[in-house]
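Asks: Provided below for reference: sequence and predicted model.
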Amino acid sequence: MENKSDCFYLGSPSGMFSINKDDKLTLKLAMLIENRCLGIPVTEVVKKYGFSRSRFYQIKRAYAKGGSEALREGKRGPSRNYKRTDTVVNQIIRHRFLDPDTTPDVITQKMRQVGYDISKRSVERTITEYGFNQTKRKIQRCVFTPIRVEREVREQLARKVSSNYLGLWLLIPEHLRLGSWDLVKSWSGGSDEDIEPRLALQLIHESALCVSGVRPTRSLCHQGFELLNGLPDVATDKSIHELLETSTIAQSQSLQIALGKLRYSRGHYDGKLLAFDPHRIATYTRRIMPAKKSKPNSRARKVLQTFFCVDAITGQPIASTIGSSATTTSKAALELKELMKSILSDNGLVMADTEHATAKILNAFYEDEQFDILMPMFVTKKIKKIMQGLTYQRQWAGYALAETSYRMQRVNYPLHLIAQRSGEIEAEYQYKPFVATGISDLLKMVSEDFPERWTIEEFFNFEAAIGWNRAATMNLNIRYGKMSLALIAQAATFQLRQKLPKPYKVWTAKHLADSLFHSIDGDLKVKDDTIIVTLYNVPENLNLKRHYGNLPQKLEKEGVDPRIPWLFNFKVDFRFK
């Protein structure tokens, strides 16, 4: 056997037989023949033919088992599809059939989310092999459907998103702890797949940003905001209006009750001292209505009257309602009382201001076994005469208290009249009357409990920007819906505040939104079943890494499911760099 440039030659005394070097099958047979028939050692024969010793014995065994057919060159690479198994291929085809417009990026993301280790290239090859190539999409205006929303959200998540709105994603674990998704589903009547609860989330997060809406200024800077709500785009004014228009006041009241019960169970309310107060919101409605002045020298403006109940110890809102031509202060206060009874289980003392001193309110609270009410009274001639004739107990220098029974016109029961006297000289005495439906510790009620009523004023100063300082429309069901959804934003923000160091806990809602929710650069990407949110240059003294790093594990330890229903059961985790 001779080896020349293009051929091998097998020779004998009778002649030469040439073999092309590319004819691998004949070369293998010739190598076996030379070793077996001509007695050439294995070391020499493998050197001539360019094989290794181990390969020689593989060829020999293959020939013994299957003859020359077993020596044919097969296709290189794995002998089976160990990645694209039948199960994987079936799942790829299933996703493509369910949504023909879905992209390989989205299918890959869905597969990896449930544990399949598959690449985008493998998905593309499967789609091509089975003839499911996507045709070019037509550009057209269309209505979003749940399938389309999921596809486009996943397409955006398949790319890396950068934004300065990603600080808002810190509210996601607070929503999971609070149960916000179930609340908005119940309010909107939607399911996990529907769009309506996601529109409600947009309203909640607009409230957390302390803006009337990001809708008027849509731009690329909102990337990440729409995904936070489980939407591929920022919803239009029309979509938001239609959502609110279909809601009723009864639905919003049910939302407030459910939210209040959840917050009560989480310790957001003490429930012993409560404060009532009306709150007037400037409105830009075009309705014909009287304008009012907040101060004598201020400009008259149209206002919407609202009524709030706040826990005077924790400063957290419990419920709210709206005034109207048909809703007087008395009627609104009694509506609030019924909402409170549905939320709180402990007995409590309600503190209100003078405008709540009506016979209707006092009769209702006197008959109520759960709540008593304490409020100041107008100093009329009759009341002043009664107070001047009382015997006072001196509490400290210049301060004395007295108590007597008092009958008020149209009130069916005797009330407790508490007289507060200040001054040491009789000619300079000043009197302030209080009326209560129940009385325990006289000094504590007037000197310690009642001053806590100013907590509600602090609440308006610190939290009103969330959604209670502006009103565009006077449609009561729409306004009630927005105010109720703003309560969810306030609750989630409150839970976030509890994790911040003490100086940051007293930030106003507007300051918190400006400093944390949309002023920190970040990006997000998907890894398997988790959305990784990376926030850059976050001040270390905020201690966010301690509370939000390795978030899925922390939530599981708390007994909270870390999967996010409105983000198609992805989990979320945070990185701080």
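Replies: That came through, no problem.
Asks: When you work out contacts or count neighbours from here on, use the C-alpha atoms and nothing else.
Replies: Fine.
Asks: Report the buried residues of stretch 317-337.
Replies: Within stretch 317-337, the residues scored as buried using 16 or more other C-alpha atoms under 10 Å are 317-323, 329-330, 332-333, 335-337.
Asks: Off-centre distance for that stretch?
Replies: Distance of stretch 317-337 from the chain centroid (C-alpha atoms, centre = their mean, to the nearest Å) equals 29 Å.
Asks: Determine the longest helix present in this structure.
Replies: The residue-count maximum for a helix in the chain (DSSP state H) belongs to helix 476-497.
Asks: Which secondary structure elements does that helix sit against?
Replies: The helices and strands touching helix 476-497, judged by 3 or more C-alpha pairs under 8 Å, 6 or more residues apart in numbering; DSSP states H and E, are helix 171-178, helix 196-208, helix 237-246, helix 249-265, strand 317-322.
Asks: related to what we said a few turns ago, which two of the buried residues of stretch 317-337 have the greatest separation?
Replies: Pro317 and Ser330 (19.5 Å; C-alpha to C-alpha).
Asks: What's the local residue count around Arg299?
Replies: A count of nearby residues for Arg299, using other C-alpha atoms under 10 Å, gives 10.
Asks: here comes the other one, which I'd like you to weigh against the first:
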Amino acid sequence: MVCLSGLPFICSPVTENRFFNQIPTAHSEEFLLEMGKRQKQLGYLKGNIVNTDSHSIRSFSRMHMPKSYLSKEKIYDKSIRTFWTQDQETKNPIFLKASYSGTTVSMAVPDLMDKTLQILQNPFLSAMDKEHFVGTLLSQLDEKGIRVILPIRNSDKRLKEMEAIDASQFTQRFEGRRLADVFTYLKDYPDPLRFLVLKVREDGETKYVGFITNDVNMTPRALLKIYRKRWRIENLFSEGDFLGFNLLVSTNLNAITANLALKLMAFNLMSAFRNDLGGEFLSMTPDLVHRHFLRNVQGKVKLHGDYIRVDVFGFEHQDAVRPLLDNLQAKLLKNGLDPRIPWLNNHKICFRFM
């Protein structure tokens, strides 16, 4: 309920900034690793197909930094670049890294993939966008045993290459479009790559769409179906906006990483909650779950000495929640947990249902 109601956001910006800035990046990444491994053990990560993408968070800081393109706002501005992996089947996030703008995928993705491998403990296929169309990067991923599927970058050279494919090689179909399964070469990548080319008739013209992959076993149709679900990671960024994914607490990367790690934990808690409820809740976004359970709830938050007291009035689901939150301090101490909340000035918290 605390995660749903957004209680962590009531502390002052100064307290929040001080709390997150004291956490080293290595500690936050270790937390993400352990949380990811636990997610895998519980079955919330399947680990066979991984979506990989970058996401820019707009910064209003006075700090000088290169500008990058913000797709949501459709402008160039200062931003923090984050790099994410997501389990395609469960739609849950796996790991993230925060970097300053100007950081390329070649700089960030190898370590991101190493951390993802540590969590999943098995090789996987990653669906990526064309920003990852870099020979040196794909060569590194190949050495790690990671298979990829991604679109090519459009260029006159690639267009001529696709136009030169003989019609007899378009022997397959995907969603009504002719499909060729051939090979191509990429600068700084040592071996030939499978080249999946779709021939598309659009507005009376013939157009080509190309994808490359280092997978040698899956059928072209299976690979393209996997790539089509890469957009699930874009939906993750959209859903996470409700949980504050696009809010920065600092310009320091250690603070940003710590803050995003806790927000990712909140997303995982919400995902587990939806999974336990089942049915219609499985497809609900975090804001819809919040609305469903907390609409029309009246409450009051007041500081009493060392305690933050939350009075909740007329909550229809209180019979389910009360056993979890009654005598909360004693329950935390029994489990060896400090009941003080660092980002709320080390106050303890108690709930009353009235």
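Replies: Perfect, I can see it now. Here the structure is a predicted model, which means the values were calculated and not measured.
Asks: and of the buried residues of stretch 317-337 of structure 1, the nearest to Gln498 of structure 1?
Replies: Using C-alpha to C-alpha, these come closest to Gln498 of structure 1 at Pro317, 15.8 Å.
Asks: residues contacting that closest one?
Replies: If you count contacts by C-alpha atoms under 8 Å, 6 or more residues apart in numbering, Pro317 of structure 1 has them with Phe308, Cys309, Val310, Asp311, Leu487.
Asks: just Lys571 of structure 1 next, same as before
Replies: Neighbouring residues of Lys571 of structure 1 by C-alpha under 8 Å, 6+ apart: Asp529, Thr530, Ile531, Pro552, Pro562, Arg563, Ile564.
Asks: and the fourth one, what is it in contact with?
Replies: Going by C-alpha under 8 Å, 6+ apart, Pro552 of structure 1 touches Pro562, Lys571, Val572, Asp573.
Asks: Kindly reformat these as TSV and extend each row with distance to Ile147 of structure 1 and secondary structure.
Replies: Shown next, in TSV, are the contacts of Pro552 of structure 1 (distance: C-alpha to C-alpha, whole Å; DSSP: H, G, I helix; E, B strand; the rest coil):
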residue	distance to Ile147 of structure 1	secondary structure
Pro562	23	coil
Lys571	20	strand
Val572	22	strand
Asp573	25	strand
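Asks: Most neighbours of all those, which one?
Replies: Val572 (26 neighbours).
Asks: pretty sure that one is touching Thr530, no?
Replies: Yes - the criterion here is C-alpha atoms under 8 Å, and Val572 of structure 1 meets it with Thr530 at 5.3 Å.
Asks: any chance of the helices and strands packed on helix 476-497 of structure 1 in CSV, plus distance to Asp441 of structure 1?
Replies: Listed next are these as CSV, based on distance: least, C-alpha to C-alpha, whole Å:
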stretch, distance to Asp441 of structure 1
helix 171-178, 36
helix 196-208, 40
helix 237-246, 46
helix 249-265, 26
strand 317-322, 25
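Asks: Which one of those lies nearest to Asn3 of structure 1?
Replies: The minimum distance between Asn3 of structure 1 and those falls on helix 171-178, with 73.8 Å, by C-alpha to C-alpha.
Asks: so the helix or strand following the closest one matches what in structure 2?
Replies: As assigned by DSSP states H and E, the chain's next helix or strand after helix 171-178 of structure 1 is helix 180-188. With TM-score structural alignment applied, helix 180-188 of structure 1 matches no range in structure 2.
Asks: So which other helices or strands are in contact with helix 180-188 of structure 1?
Replies: For helix 180-188 of structure 1, where contacts count as 3+ C-alpha pairs under 8 Å, 6+ apart, the packed elements are helix 196-208, helix 249-265.
Asks: tell me the most buried of those?
Replies: Here the criterion is mean neighbour count by mean count of other C-alpha atoms under 10 Å, and of these the winner is helix 196-208, at a mean of 25.
Asks: Where does the helix or strand following that one end up in structure 2?
Replies: Heading C-terminal from helix 196-208 of structure 1, the first helix or strand you meet, by DSSP H and E, is helix 225-228. Alignment note (TM-score structural alignment): helix 225-228 of structure 1 is unmatched in structure 2.
Asks: same deal with stretch 404-415 of structure 1?
Replies: Taking TM-score structural alignment, stretch 404-415 of structure 1 hits residues 182-193 over in structure 2.
Asks: for that stretch, which positions count as buried?
Replies: In stretch 182-193 of structure 2, counting by 16+ other C-alpha under 10 Å, buried: Val182, Leu186, Tyr189, Leu193.
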